[in-house]
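[1] What follows is a predicted structure for the sequence shown.
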Amino acid sequence: MRLRYIDLTKGLAILLMLWGHTMTSVNSVHLWIYSFHMPIFFIICGILLRLKEEENNGEYHLANIIIRRLYTAGIPYFIFGFVLAGFYSVLNILAHQPISLGSRLFKVFTFQGIDYLWFLPAYVFADIVALCIEDISNAHIKKYLRIIVTSVALFIACFLQSYMTVWYFDILYKVVLGICFIEIGILISKYRIIEKLPLWGTVLFLLIGIICSQVNGEVEMSPTKIGNPAIYFPCAIITSIAIMRLFKMIEDKKWTLLKYMEEYGKNTIVLLVTNNLIIEIVRLFDYKLFGNILIKLGMIGSIIFTSFLIVAEWLIIKISKGPFSPIFGYIKRGKR
């Protein structure tokens, strides 16, 4: 199922992620980006899950969907996890530091992920939980199970953060947060909030989200790092709703910028698994050749860096459509 405003939203979110990764200091823009740029993908997952259920009248092959999820996310996760593990080991050698290959491979195999690769297993596991609930035929059982699972997930997310510092609990916590946001997405779709929100409400949501992000400070989808849960969840939710509503309003426009944004949104996994590799290569060359000029330039350097990444990722997207498509998890039409 392809919805243009969803692809546009994903495109903006993934490009903002790139921008956030190029920043070397925390600023107001960084705080705003990190307040929603990962939760929004889980919210979108919930929206699409609900829409697909309506489209298929609640009937779909759960096993096939789960296998597809594992393939499209698992293949790029492991391939680029191994690549990053090897790459960082080479950097260790160049810097005359202890080689970290073993510890990084451990992170890959235990689904902790290297850098932002943590997102893929957390997303898939949370999605599978939501899919299994949706597959229940009895409406009453489905309703009560959803309430129980969401309530437990929210309780863990809000009150058990300090107990989630061990690596396997860290994974569980990210999945739990994902489940919470997926269920929020299901509710957003159920009550047609994206379609009904007026323009003044959209602007208000954006302003409140910006203010809340500054109040809550630096956050991540990790235990003890979401700040105040009473601010974190509403901030991520209303900002996501506002951005999706804006794109919903303009999705019929034929602007060239929107076409590019849409293409990035259709290939978020490509950007997710390659951005850290490109970023570290650029930083290495910047350090060796220009004495960290991008860092010294501050926000201007970050914008220049991000502009280069956007172009580089566009080229990688084009490459990913060819013979290398399997390593990015693409499935040819007609195959499961």
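    Yep, that arrived. Residues are numbered from 1 along each chain as shown.
[2] hey, let's count contacts and neighbours off CA atoms from now on
    OK.
[3] which strands and helices sit next to the longest helix seen in the chain?
    Ranked by number of residues, the top helix in the chain under DSSP state H is helix 62-94. For helix 62-94, the packing partners by 3 or more C-alpha pairs under 8 Å, 6 or more residues apart in numbering; DSSP states H and E come out as helix 101-109, helix 119-134, helix 268-290.
[4] in the next helix or strand after the longest one, what's buried?
    Just to be clear, that refers to helix 268-290. Going down the chain from helix 268-290, the next helix or strand is helix 293-296, by DSSP states H and E. By 16 or more other C-alpha atoms under 10 Å, the buried positions in helix 293-296 come out as 294-295.
[5] Can you give the contact residues for helix 293-296?
    Applying C-alpha atoms under 8 Å, 6 or more residues apart in numbering, the contact partners of helix 293-296 are 24, 286-287, 300-302, 304-305.
[6] what's the answer for stretch 101-109, then?
    78, 81-82, 85-86, 88-89, 113-114.
[7] on that earlier part again, can you check what angle separates the longest helix of the chain from helix 268-290?
    Computed with axes from the mean of the first three to the mean of the last three C-alpha atoms, to 10 degrees, the direction of helix 62-94 lies at 10 degrees from that of helix 268-290.
[8] Point to the residue nearest the middle of this protein.
    For the chain, the residue nearest the mean C-alpha position is Met38 (4.0 Å; C-alpha atoms, centre = their mean).
[9] distance of it from Gly46?
    From Met38 over to Gly46 the distance is 14 Å, taken as C-alpha to C-alpha, to the nearest Å.
[10] What of Thr22?
    According to C-alpha to C-alpha, Thr22 and Gly46 sit 29 Å apart.
[11] Same question for Lys259.
    Using C-alpha to C-alpha, Lys259 is found at 24 Å from Gly46.
[12] quick one: which of those two has more around it?
    Per other C-alpha atoms under 10 Å, whichever of Lys259 and Gly46 has more neighbours is Gly46, with 28 against 17.
[13] here's the one I want to compare it with:
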Amino acid sequence: MVDRERILCLDYVKGMLIIFVVLGHVMPEDNTVHSWIYSWHMPAFFILNGMLLSYTSYVRKPLLCVEGVIFQGIKKLIIPYYSYGCLLMVVRWWNSGFDVANLKWQIVDLGYFWGIGATWFLPCLFFAQLIYWGLKRLSFQITFRNYIINRLFMSLITIAIMIIPFKIKADNVIAMVIFRSIIGAAFIELGELLFPVIEKINGIKKSFLLVTSVLYR
């Protein structure tokens, strides 16, 4: 499949989000700017991811094959998660004076996809994408005659699952990881709903640049 043209404004937003994440991690937690960044930066990443998945027709990809969603997700998210997680685990173990108990809990957190530090985002995004893919594929089976009604119906279902983690209390680590992913899937769906707006803005920008180039030749 031929790669589609990059939407530069999404790259710019991604760069800005990365900068905010770095700022949030180096600031003290009692800082007002730190609290402000943490109030929106992770949902923004999932929303942006939803826009990109919509642009690349992610839901139309197969589940199991080299180019499928599971294999690609493992390659791009799970392998980096374990690679960086193991490195970070060794560094923290060294800083703890090679404390065995410290190493044990880090291995447990890494194995259960809870993550070490900020690495939790990678498996969370992986499972959130799978949930999003599954729900959207379900929409291919539950089809109303009216396309808008069908899309709205499935979008409401996807966003409504965000309520589940707030209604069910769970102390189990795996359940909490799933709940994280459910919330992430809802924000991914929100990103897909917002993507047509980005496409229109990008189209208007292209038209403006084209007209400008013609006028100033």
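    Noted; the coordinates are in hand. Quick caveat: nothing in here was measured; it's all calculated off a predicted structure.
[14] Quick one, which of the helices and strands packed on helix 62-94 of structure 1 gets closest to Ile243 of structure 1.
    Of all the helices and strands packed on helix 62-94 of structure 1, it is helix 268-290 that lies closest to Ile243 of structure 1, at 17.0 Å by C-alpha to C-alpha.
[15] so where in structure 2 does that closest one end up aligned?
    Counting by TM-score structural alignment, helix 268-290 of structure 1 pairs with no residue of structure 2.
[16] Also stretch 229-240 of structure 1?
    The aligned range for stretch 229-240 of structure 1 is empty, by TM-score structural alignment.
[17] number of nearby residues for Thr119 of structure 2?
    Neighbours of Thr119 of structure 2 (other C-alpha under 10 Å): 20.
[18] what's the matching residue for it over in structure 1?
    Thr119 of structure 2 maps onto Leu117 in structure 1, with residues paired by TM-score structural alignment.
[19] so how far is Leu258 of structure 1 from that match?
    Look at Leu117 of structure 1 and Leu258 of structure 1: by C-alpha to C-alpha, they are 27 Å apart.
[20] same question, Gly81 of structure 1
    Gly81 of structure 1 sits 31 Å away from Leu258 of structure 1, taking C-alpha to C-alpha as the criterion.
[21] So if I had to pick from those two, which one is more boxed in?
    More neighbours surround Gly81 than the other of Gly81 of structure 1 and Leu258, with 25 against 21 (other C-alpha under 10 Å).
[22] Measure how buried Ile186 of structure 1 is and give me the count.
    21.
[23] Next up, identify which helix or strand it is on.
    Going by DSSP H and E, Ile186 of structure 1 is part of helix 167-190.
[24] quick one: buried residues of that helix?
    Neighbour-count burial for helix 167-190 of structure 1 [16+ other C-alpha under 10 Å]: 170-189.
[25] now do stretch 72-89 of structure 1
    Buried residues in stretch 72-89 of structure 1, defined by neighbour count with 16+ other C-alpha under 10 Å: 72-78, 80-89.
[26] ok, and which of the helices and strands packed on helix 62-94 of structure 1 has the densest surroundings?
    Highest mean neighbour count of the helices and strands packed on helix 62-94 of structure 1: helix 119-134, a mean of 21 (counted as mean count of other C-alpha atoms under 10 Å).
[27] ok, residues contacting that one?
    42, 45, 49, 53, 58, 62, 66, 69-70, 73-74, 77, 111-113, 142, 145-146, 171, 174-176, 178-179, 182-183.
[28] Just want the angle from that helix to helix 101-109.
    Using the same axes, to 10 degrees: helix 119-134 of structure 1 against helix 101-109 is 20 degrees.
[29] average offset between helix 119-134 of structure 1 and structure 2?
    For helix 119-134 of structure 1, the mean distance to aligned residues of structure 2 following superposition is 1.1 Å (mean C-alpha distance after the TM-score superposition for structure 1).
[30] Downstream of that helix, the next helix or strand is which one?
    helix 139-159.
[31] Can you list the buried residues in that next one?
    142, 146, 149-150, 153-154, 156-158.
[32] Tell me which two of the residues you listed sit farthest apart.
    Lys142 and Cys158 (23.9 Å).
[33] Now name the helix or strand holding the residue lying closest to Trp120 of structure 2 once chain neighbours are set aside.
    Spatial nearest neighbour of Trp120 of structure 2, chain neighbours left out: Trp114 (5.5 Å); criterion: C-alpha to C-alpha, 6 or more residues apart in numbering. Counting by DSSP H and E, there is no helix or strand that carries Trp114 of structure 2.
[34] Report the aligned residue range of structure 1 for stretch 27-35 of structure 2.
    Residue span in structure 1 matched to stretch 27-35 of structure 2, by TM-score structural alignment: 23-31.
[35] Please apply the same query to stretch 180-191 of structure 2.
    Under the criterion TM-score structural alignment, stretch 180-191 of structure 2 matches residues 174-185.
[36] what about the matching stretch, how far off from structure 2?
    Here stretch 174-185 of structure 1, set against structure 2 after superposition, deviates by a mean of 0.9 Å using mean C-alpha distance after the TM-score superposition for structure 1.
[37] Which residues does that stretch contact?
    With C-alpha under 8 Å, 6+ apart as the test, stretch 174-185 of structure 1 has contacts from 39-40, 42-47, 122-123, 125-127, 129-130, 150, 153-154, 156-157, 221-223, 237.
[38] The nearest residue to Thr306 of structure 1 once chain neighbours are set aside and Ile40 of structure 1, how far apart?
    Nearest residue to Thr306 of structure 1 in three dimensions, chain neighbours excluded: Trp19, at 5.4 Å (C-alpha to C-alpha, 6+ apart). Remark: distance between Trp19 of structure 1 and Ile40 of structure 1 (C-alpha to C-alpha) = 16 Å.
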